[in-house]
Structures are given as C-alpha cells and as structure tokens.
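In: coords below, sequence missing:
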C-alpha cells in the first residue's frame, strides 16, 4: 500500500525493497521496520483484511509511508487462532 504520489513501480516488492536499500548509504542503516499484528480469529478473512488495510491506510500511508503487507493463517502446528499480519 502506498500514497497516491508514490512511484507506481513501488507496487512491485522487489523494486520497492531494492530502492529502499539503495537509498540507504550507511552500512548500519535500517531500510524498514516490521510490525507484527495479531488479528481476531473470530473474523473471516475479508474482515481481517479490511481491518489491516484500514490500519495501514490511517497509520502509515496517510503519513507518506509505503507498506508491504503479508497476511498469514495459522500454521499446521501450534495455535489455530494465530491469524496475523507482517507489515514492513
């Protein structure tokens, strides 16, 4: 997800992250931060997706940031309620 004035090429993950890394000149630079967001298991996928999109739009994109979002279902092992999203 990106602001309207972001380059269209940033819709491609490889292009986005190559550009982010190229923009950093220091060897100890941090080109991204990761947010790990737990999602309510009571919601269906569409509702969880809408929740994540609203959060990203309001908290990141509205502030001029580009966000790469990956939503995950619970794994075969562990808690079957572990719906979550990784946001870079």
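Out: Arrived safely, thanks for sending. None of these values were measured; they are calculated from a predicted model.

In: for the rest of this, base every contact and every neighbour count on C-alpha atoms.
Out: Fine.

In: how about the secondary structure of residue 22?
Out: Counting by DSSP: H, G, I helix; E, B strand; the rest coil, the backbone at residue 22 sits in helix.

In: put this beside the first:
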C-alpha cells in the first residue's frame, strides 16, 4: 500500500523563506518513495512524503520547527492510496 504523510506549517510574520529552507533541510532516518515540498500564500509550507507501507505503519515524520518560526502547531495528516487515475 502507498501511504502519504502530509506536514503543513504557517510561518511567523516575515519568516516564510526561513521556514521553507528549514523544511527542505530536515532529513528523515529512512528514504521515502517520494518527497515533495510546496508553498502557499500566508507563508504556508507543505511537505508530502510517500511510503510503501501499511496504513498504520510507524513512519518517520518531519519534526515541529521552533516556536518562533511558526504561528501555530504543525498540522499532520495521513492518507492511504486508493489508486492512480
């Protein structure tokens, strides 16, 4: 099964580039099938990693950035693939 982990954070005022750089620098102890980083208005950063694993597998995730870099706690979601269209 393919599992996608989504990690999304919103940077503190004026720190969007710093949050984006921080997210790109974060390594994982295991290599996902794929990793992609996105940005959006309001200095939001989204990282999606894809894994070949059961839905409930213990998988490495990006950590929380330091409190002064973000405006709130990171949002995280887990999705299981239902097919490629």
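Out: Yep, that arrived. The shown structure was predicted, so the numbers you read here are calculated from the model rather than taken from an experiment.

In: tm score of chain vs chain?
Out: TM-score of the superposed chains, computed with TM-score structural alignment, normalised by the length of the second structure, equals 0.42; 47 aligned residues with a CA RMSD of 2.2 Å.

In: got a list of contacts for the helix or strand encompassing residue 39 of the second structure?
Out: Residue 39 of the second structure belongs to strand 34-40 when assigned by DSSP states H and E. For strand 34-40 of the second structure, contacts defined as CA atoms under 8 Å, 6 or more residues apart in numbering pick out 20, 24, 45, 46, 47, 48, 49, 50, 51.

In: for the last one, pull up the helix or strand it's in.
Out: Residue 51 of the second structure is located in strand 44-52, with elements delineated by DSSP H and E.

In: return the set of buried residues in whichever helix or strand comes after that strand.
Out: Counting by DSSP H and E, the element after strand 44-52 of the second structure in chain order, helix or strand, is strand 75-80. By 16 or more other CA atoms under 10 Å, the buried positions in strand 75-80 of the second structure come out as residue 80.

In: list the helices and strands strand 75-80 of the second structure packs on?
Out: Judged by 3 or more CA pairs under 8 Å, 6 or more residues apart in numbering; DSSP states H and E, the packing partners of strand 75-80 of the second structure are strand 2-10.
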